[in-house]
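Participant: let's see this in three dimensions:
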Amino acid sequence: MSTVAPLPADAPESVSRDPAFRHYWFARLCTTIGYQIFTVAVGWQMYDLTRDAFMLGMVGLVQFLPSIVLILMSGHVADRFDRRVIVRTCQGLEAVLAISMALASFTGWINRDYIFVFVALMGACRAFETPTLQALLPSVVTPKALPRAIALASSAAQTAIIIGPALGGFAYVAGPGVVYSIAGVLFAIAAVLVASLKLRQPAARLTAPVSIKTVFAGFTYIRSHPILLGAVSLDMFAVLLGGATALLPIYARDILHTGPWGLGLLRSSPAIGALVMALWLSRHPLNRRVGRVMFGAVALFGAATMVFGISQWLPLSMGALVVLGASDMISVVVRQTLVQLDTPDDMRGRVGAVNSVFIGASNQLGEFESGVTAAWLGPVGAVLLGGIGTILVVGAWMRLFPALASRDRLHEHVGVAR
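Facilitator: Okay, the predicted model is just below:
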């Protein structure tokens, strides 16, 4: 068990009542809801068109590849230009893409290849938006409030992940075009909120000329800090193996024998656990033994994945996913706080871009891995293998990164601008 420090009664309110943080929080809420319902529609529509688990895996791969191709450019742009402009531009483009998919669905010319094109373009936008939005947060709140702000910002994402899939699942009854239209409106609202965001302190700008050294600085910084390298790579490999979200349409239709509404509930279940945990951590931030707590949480993630894999009862499957989401949120908050606090402000974009690729690998590339293994072993075998692999990764990483395992406090090292 971790030791937590009591939070002063007015501390969370001092963050949540800050107008700038509210704008940031609601912008993140809207953009994440939009992306979640977009993802639900894409997954169900693709499976309706192909009935092929491998194609579901390919959707994840196509979403992930742009972040790999654009990683160096996106991080450099985030450190050199106004991060608010970058984020709102990406969200505006995402709104255009979602509306275009709605029109394609309404007119009936959507097919597998068009879906891949739109998903790739959406992935390119998010390759710039995600690291930039994360790097923007330290300019919205004070360094002291950052751990609680990260937990509250994560609660926005998890609230969206609860609302989004359920909304997408129920709206899909009216057709995928309706779902894509809702996503487009939400992306547009997020862009307006970011455009009106006022910063507490200006972000440090990268002024050095573009060079090989500055372009690869994010990789260099993470590689030279074993705690950061261990934290982000643990998440990548563990969730890559244990992620089963790409197979939820198969579980909903063929194993749990439910429909789009059931898929929405399954996709929302991890976020229910994650939201409860995020709110708890915003009131009771981890104070001691954060490294061991992170490893324990990832091991629990693997065990919950295995329970989900063998379940044939919808309530049990949802319960396993709730536990999975709660344990993952502990890992997310620890990792994101370490990345933000241990990184200088003028490097947060480049380090955040590298971190986003690790996150993308654990999600989109994990979906590809799940789709491929499901095609070979069946969905149950694929999920069980992934859960076992996650637990094995935890044991290996505790030996490979002893500094992370022995990390006591989040605030031991604070990045200084350079």
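
Participant: drop to CA atoms for contacts and neighbour counts, all remaining ones
Facilitator: Will do.

Participant: for stretch 15-25, what is the distance to the chain centroid?
Facilitator: Its chain's C-alpha centre and that of stretch 15-25 lie 20 Å apart, by C-alpha atoms, centre = their mean, to the nearest Å.

Participant: what lies in contact with it?
Facilitator: Applying C-alpha atoms under 8 Å, 6 or more residues apart in numbering, the contact partners of stretch 15-25 are 137, 140-141, 145, 148-149, 152-153, 156, 193-194, 196-200.

Participant: one more sequence to fold, the one below, so I can look at both together:
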Amino acid sequence: MPPIQTGDDPTDRSPAHLLRHAPFTRFLIARVGSVAAQQMLMLAISWHMYDLTSSAWDLGLVGLFQFLPGLATTFVAGHFADRLHRGRMVAVCVAAQGATAVLLAASTTMHFASRDELLFLSLVLGAIRPFQMSGQQALLPMLVSPRLLARSLALSTSTQQMAVIAGPALGGLLFSIGIDVVYFTCAALFLVSAALYVLVRYDYVAPSRVPVTAETVLAGLRFVWSRPLLLGAISLDLFAVLFGGATALLPIYAKSILHVGPQGLGLMRAAPAVGALCVGLALSHRSIGKGVGKKLLIAVATYGACTVAFGFSRSFPVSLVLLAISGGADTISVVVRQTLIQLETPDHMRGRVAAVNTLFIGASNQLGEFESGVTAAVFGAVGSVVLGGCATILVSLAWSRLFKPLARRDALQ
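Facilitator: Presented below is the predicted three-dimensional model:
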């Protein structure tokens, strides 16, 4: 099925026009379901781990164990995303995560869940995710025309944030029934999403058979390294979120600092998505015009400043507002970076470039959780969050000097 096209009518570029295209709509619904399930699953694993061990170090290990497998599988995942049908590839990955949720539900119900099991299954999830993310990132540009890419990314980000809001909030409510119920719900959402990804159709042409070599697998890394704009955009996310992310420490804030329990934890996990949803919907109607490089760097600095303020906050409502603002700033960063990456990459390289981006995102999120756990063990949770936010601000300033093509980029296209 051909991608969505657009004429000269401005209404052809509206979110409503995008949603009239069945493959794109299926993609969005499948993404909502899988993201909601992932958010609930990560919430459940982090709370489960802290409930079992009361250790910030173990919370950090959950992030590290999700990151390490990606080092071995990411570039292979990118190669497969450029060789296989991307919708079916993502469907298999989502179904495998559903099977993992079933295992967690069963072990919890039968009362033999343990720290070692949570860490092992974190490794499994970490190995699966690069395949899903590489295929998913490379799939979206096949469903829309280049002129609609920025708006479609913004709309996709908005719907994703709806799932990020609903997933933790629903997970927090389901905790009152039992953590096994959370795991079973995750499994159901994963399986429904996998079925929808199978139904996503696009004009897939099987590539010519080329032997798998180190050169073909690592082609995406060389492509990014040779283009300062792409390297700056991808590495900016790596270092900004690596230092500035406070997600891994939210269970500590919920239980020991703000005293709001698992329900409060669900709201804090959802708060950044509220801000992201508002900003994403705005960008789906009106994309960023000029000065995109400067606005990207300002958004990253804002994210860092909100993280610093959150670290010091002792008010639950204020903390939620700060997390929401940080989510909005992060969405500006995501939409600008992802649009630049897709527009600057030819289709035959998108899977492998997406793999590089996935590796950097995984490092920023999962390795960032480990960094937060380590620094929290040394400086305490508050010290870890505040230092990380300050480091993010410094990264934004440094990238404005180190990557001039990114800082001076005026328009997305």
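
Participant: closest to A244 of structure 1 among the contacts of stretch 15-25 of structure 1?
Facilitator: Relative to A244 of structure 1, the closest of the contacts of stretch 15-25 of structure 1 is A156; by C-alpha to C-alpha it sits at 22.4 Å.

Participant: correct me, but the closest one touches I33?
Facilitator: No: A156 of structure 1 is beyond contact range of I33, at 9.4 Å (criterion: C-alpha atoms under 8 Å).

Participant: which of those two has more neighbours?
Facilitator: Neighbour totals were compared for A156 of structure 1 and I33, and I33 leads with 28 against 24 (other C-alpha atoms under 10 Å).

Participant: the more buried one -> structure 2?
Facilitator: Alignment note (TM-score structural alignment): I33 of structure 1 maps to A36 of structure 2.

Participant: can you tell me the SS state at its match?
Facilitator: State at A36 of structure 2, reduced to three classes by DSSP: H, G, I helix; E, B strand; the rest coil: helix.

Participant: what's near enough to touch it?
Facilitator: Going by C-alpha under 8 Å, 6+ apart, the list of residues near A36 of structure 2 reads A163, V164, I165, A166, G167, P168, C186, L189.

Participant: what about those residues, which are in helices?
Facilitator: By the criterion of DSSP state H, membership of the contacts of A36 of structure 2 in helices covers A163, V164, I165, A166, G167, P168, C186, L189.

Participant: now check structure 1 for the residue matching the third one.
Facilitator: Looking back up the chat, that one is I165 of structure 2. Checking TM-score structural alignment: I165 of structure 2 goes with I162.

Participant: nearest spatial neighbour of its match, chain-adjacent residues omitted?
Facilitator: Closest residue to I162 of structure 1 apart from its sequence neighbours, by C-alpha to C-alpha, 6 or more residues apart in numbering: S268 at 4.3 Å.

Participant: what about the strands in the stretch 251-400 of structure 1?
Facilitator: Along the stretch 251-400 of structure 1, no stretch is classed among the strands by DSSP state E, counting those that start in this stretch.

Participant: so H411 of structure 1 sits against L341, correct?
Facilitator: Yes: using C-alpha under 8 Å, H411 of structure 1 and L341 qualify as a contacting pair, with a distance of 7.2 Å.

Participant: those two: who's more crowded?
Facilitator: Using other C-alpha under 10 Å, the more surrounded residue of H411 of structure 1 and L341 is L341, with 22 against 14.

Participant: what's the match for that one in structure 2?
Facilitator: Aligning on TM-score structural alignment places L341 of structure 1 opposite L343 in structure 2.

Participant: and the gap between that match and A101 of structure 2?
Facilitator: 36 Å (C-alpha to C-alpha, to the nearest Å).

Participant: just checking, S315 of structure 2 touches H259?
Facilitator: No: counting by C-alpha under 8 Å, S315 of structure 2 does not reach H259; the two are 10.2 Å apart.

Participant: the more surrounded of these two?
Facilitator: Comparing S315 of structure 2 with H259 by other C-alpha under 10 Å, the one with more neighbours is H259, at 15 against 11.
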